[in-house]
Each structure stands twice: as C-alpha cells, then as structure tokens.
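any chance you could fold what I've pasted below:
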Amino acid sequence: MSADDGQASCVQASHVHEEHAVFWAVRGVASDLEVAGIQRSLAPGQGLFVPAGTPHGASRASTTALVVLFVDPGAWVEAPTQVASVVVNAALRELLVHLAEFAMPKEQRLRAQRVCLDLIADEPHVSLALPVPRDPRIEVIARAILSDPADDRSLEDWAYLTSASARTVVRAFRAETGMTFAEWRSCARMSAAVELLGEGIPVGVVARRVGYATASAFSAAFHRMMGRPPHRFLPERGVDVR
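Coordinates of the predicted model:
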C-alpha cells in the first residue's frame, strides 16, 4: 500500500495501473478525475475505488485536492470488482497521512495498513459521475451549462442557438451520456453544487448559483440525487489534513 498526491504516478491522460487505486480529496472538493471516460467529483469524506487495469486520468496541477492510495490486488482480496464509491473518513485520512509522513517498523506498518483497508467502507450514491459529451453538436451546450449551471434555457432554446433540431439534441444527449438533457443538466448542477459546498459556501447561496429559486427546492433535489442533504458536503470542522 502506498499513497501519492498524483503528481508523478497519475497523469491527466487516460492510463492504467497494475494496482488498485482509491482516490480521495485531501481538502475541499476534487473534481479533476476521469474514470473510464466519466468525470467524477469527490467531496470531503468521499472516495472512489478504481480496480487495477481501469483506464483513468487525474490532474497533475499543484492546486489539486486529489490524492490516490495504491493497493496491491493480492493484499486486498475483499476489494470491489468494479469502480465503486467508498468512504474515506477523517480517521482514515489521518492514518494515511501519518503512514505517508512517518517511518515505522515493517510489522507495525503492515498492521496499520490493514486497519486502513478495514476502514474503507462501501457507500452507494456518494460520488457524482458526470459524462461529458464529445459530440460537437451538443458539446457546446454541455460546456455552457458547466460554466453557468444556473442557465435555465430550455432544450428548444439550445437547439435553436446551435442550429440543430430538438430531436437531434435529445438523441445526441442520450447516445453520448445515457441521460436525457434534463437529467444531464441536473447532474451538472449537482456536480457544481458539491464543489461549491466543499468551498464552504452556504446552502442558500449554492442553490441560487446552480439554478434553484429556493434553498428548500435545491435541498430536496440534492438529497434525492446524492443520498445526503447538502449540509453534509460542507467542510468538516476541527480536522486539518495537509
């Protein structure tokens, strides 16, 4: 088991590792991870298990909050068999940082590593997968919404602006993302919301920034999609992991 900040071992271009990888955010929100062509956003406490051999790309920027933990497949026979959301709670983060920064006898380190694996728990509906379309007919729409999630133009409006038919836009979104336009926009809004909440921005302000008229409507939609209320994605207090 080894931890790395992604600077050397992971690159933005798609690649694979012989080891399993567990990605997590050391601070704030990390949204610069792509696994099997799907963008992922990880808020504090969230992790993503990526099995050995799975194509992925991760930011090498010095500002990234993303950290990756590598695990020898032979050392973790209980590991998930596919990409899965996991919990990386404060206790696990502190222990991983301690293992990365301090030397200790081999047997003690092995015991601590086993504790780390035991602390990683399954947590469905915790990380947000956002497929970004590549089809040029709708990529411009997707990029515009990603830059301004509060943009409330209808599918027909977007079709007119891009000189395409509404039917073409509908089919392209379904083919490229597996979602309807409305479903994809909701996912994009929640992805933006997770990032804003991770920066400590109040729920009411986040609601307006991602296109909801009221905090209650946003909270209901967020809880329905993410499985947790928005306030659970605000930064943890009293935990300082560097």
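
going forward, measure contacts and count neighbours with C-alpha atoms only.
Will do.

how close does the residue nearest to residue 46 when sequence neighbours are not counted get to residue 42?
Using CA to CA, 6 or more residues apart in numbering and skipping residues adjacent in sequence, the residue nearest residue 46 is residue 87, 5.1 Å away. Counting by CA to CA, to the nearest Å, the gap from residue 87 to residue 42 is 10 Å.

try residue 141
For residue 141, the distance to residue 42 equals 24 Å [CA to CA].

one more, so I can put them side by side:
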Amino acid sequence: MRTAHDHLSVRNYGASHGSHDHDHFQILIGLGGVLELELAGRGQRITAGQGCVVPPGERHDFEARHGARCLVLDSHASDWARASKAPPSPAALALASYLARACTEQLPRARHIGPTLLLEAWLPPTTTLATRPRRDIDWEALARWALSRASSSPSVSELAARVHLSAAQLAARCRAERGQSTQQWLRELRLAQARAWRDEGVTVAEVARRSGYRSPSALTAARRRAGI
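Below you'll find the model as predicted:
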C-alpha cells in the first residue's frame, strides 16, 4: 500500500563516500554502473539489474568509484519488511526500468502508483510467508533498557535485538503501535529524561553526557527542534 511518504527518484552516485541511516525503508535498484554498499557489516555491489532493501535505522556506507545510477524508493510502507530478505523478481526489475523513465520524464500517474506496483512485483507470486505468532513488545521495559544505556546511544538494531525482532520489524511495530518511527520514539525518551535531569539540577554538560549527546549545544539544539 502506498503511503503519503513514498518517493520515487533516479539518483546518480559518485566517488564521494557517504554514510547515513533513515527512519524509513530505502529500496535501491541498479540502472547502471556499480554502487558499493556496506549494510549491517556486509558488503555488496549493486549493478544494473540488482537491488536491495535497506531497513529503517540501519546505517549504511556507500560509494561509486566510477559512478552509478539507481532507481531509489523511500517508503514508510511496513510491508517492505517482508521483502527485505529477498532479491527483486524479474518483474520488479522490468518495472524499475519503466519507473526510472517515469521519473526522468515526469510522468505523475506512474510515479504515484509506482511504489505500490514495485512492492507487489518484488516478491514472486509463488512466495508464501509463514504466519508466526505476534510477539508482544513491552514498551515500558524497552524504554527503561534504552535509557539505562542512553550515554552510549543504542542503535535501532540493538533495540530490536532486545525484543527478538529485526530492525525492520521493530520499525513497523513502532509505527503501528506508537504512531512514530523508532528513532523518533527513542529521541523523545532521551529528551524527556534529559529534561527530568535538568529539573533535578544536573548541569547541562552532565545531562548531555548521560543522554548520549556529543555536547551541551547538541542537546540544546535537539530540545529546540523538539519544542522542549
């Protein structure tokens, strides 16, 4: 299902090294050149006709020494968690070529329905997914654990491992049950704890250290952005 946050684009990557994470799924399909990607400690090369799904919260490094061109879908649709372990199907690769043209030629209807079609095409029709019992998440216990390690800024993957889920599964559950991304939920926890420490008279510098911010100014900026 397409969400208001879905965005299709064609991107050109160069030799400059990049590294980031985001609170949504990012789907990459190679159109030309070679994109070197390191995801969750594993390296892979995305060439024309290859693709991958980057789960929310997973930091990834990337570069294209000789240039690369990719179709990129940024999506908050939780169903991409089902496709994160599977390579794109031939149907998805064929569709990607058309969607790349839709992006470059500014075809609005194709770009609107493209994210939904790409998700449907990614997994082969014969793929069946086993239904597993849904594990409840004790959000209060998870919050206590995260705050006890706030100074080291636990990653989304570490949070997910704590409740025996993948980062993608935790991201989908957080949006469904908390109405926000995992990173937003964690950020609000840290800022609320920081405010409590300040109310107790703890110095800004010490609060920043305890809550995992690089400096007092970084903490102040985070609080300003959050309106606290």
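
TM-score for this pair?
TM-score of the superposed chains, computed with TM-score structural alignment, normalised by the length of the second structure, equals 0.42; 117 aligned residues with a CA RMSD of 3.3 Å.

biggest helix in the second structure, by residue count?
Counting by DSSP state H, the longest helix found in the second structure is helix 182-199.

now the residue nearest to residue 46 of the first structure: how far from residue 41 of the first structure?
The value you get for residue 87 of the first structure to residue 41 of the first structure, if CA to CA is used, is 14 Å.

out of these two, which sits in the busier spot?
Shown here are residue 87 of the first structure and residue 41; by other CA atoms under 10 Å, residue 41 has more neighbours (25 against 21).

please verify my assumption that the more buried one contacts residue 35.
No. Using CA atoms under 8 Å, residue 41 of the first structure is not in contact with residue 35; the gap is 10.9 Å.

report all helices and strands that the top helix by length along the first structure contacts.
If you go by DSSP H, the first structure has its longest helix at helix 181-198. Using 3 or more CA pairs under 8 Å, 6 or more residues apart in numbering; DSSP states H and E, the elements in contact with helix 181-198 of the first structure are strand 38-42, strand 128-131, helix 136-147, helix 166-177, helix 203-209.

residue 193 of the first structure: which of these is closest?
Set against residue 193 of the first structure and scored by CA to CA, these come closest in helix 203-209, at 6.1 Å.

enumerate the positions of the closest one that are buried.
Along helix 203-209 of the first structure, these residues count as buried under the neighbour rule (16 or more other CA atoms under 10 Å): 203, 206, 207, 208, 209.

re earlier: packed most tightly, which of the helices and strands packed on helix 181-198 of the first structure would that be?
Compared across those, strand 38-42 shows the largest average neighbour count, a mean of 22 (mean count of other CA atoms under 10 Å).

next SSE downstream of that one?
strand 46-50 (DSSP states H and E).

what's the helix or strand that residue 140 of the second structure is a member of packed up against?
Using DSSP H and E, residue 140 of the second structure sits in helix 139-148. Secondary-structure packing of helix 139-148 of the second structure (3+ CA pairs under 8 Å, 6+ apart): helix 156-162, helix 182-199.

how many degrees apart are it and helix 182-199 in direction?
If you take axes from the mean of the first three to the mean of the last three CA atoms, to 10 degrees, helix 139-148 of the second structure sits at 60 degrees to helix 182-199.

report the buried residues of helix 139-148 of the second structure.
Quick answer for helix 139-148 of the second structure (16+ other CA under 10 Å): 142, 146, 147.

correct me if wrong: the first one contacts residue 158.
It refers to residue 142 of the second structure. No. With contact defined as CA under 8 Å, residue 142 of the second structure does not count as touching residue 158 (10.8 Å).

need the contact list for residue 33 of the first structure.
By CA atoms under 8 Å, 6 or more residues apart in numbering, residue 33 of the first structure lies in contact with 39, 40, 41, 56, 57, 58, 59.

try it again with 7 Å
Neighbouring residues of residue 33 of the first structure by CA atoms under 7 Å, 6 or more residues apart in numbering: 39, 40, 57, 58, 59.
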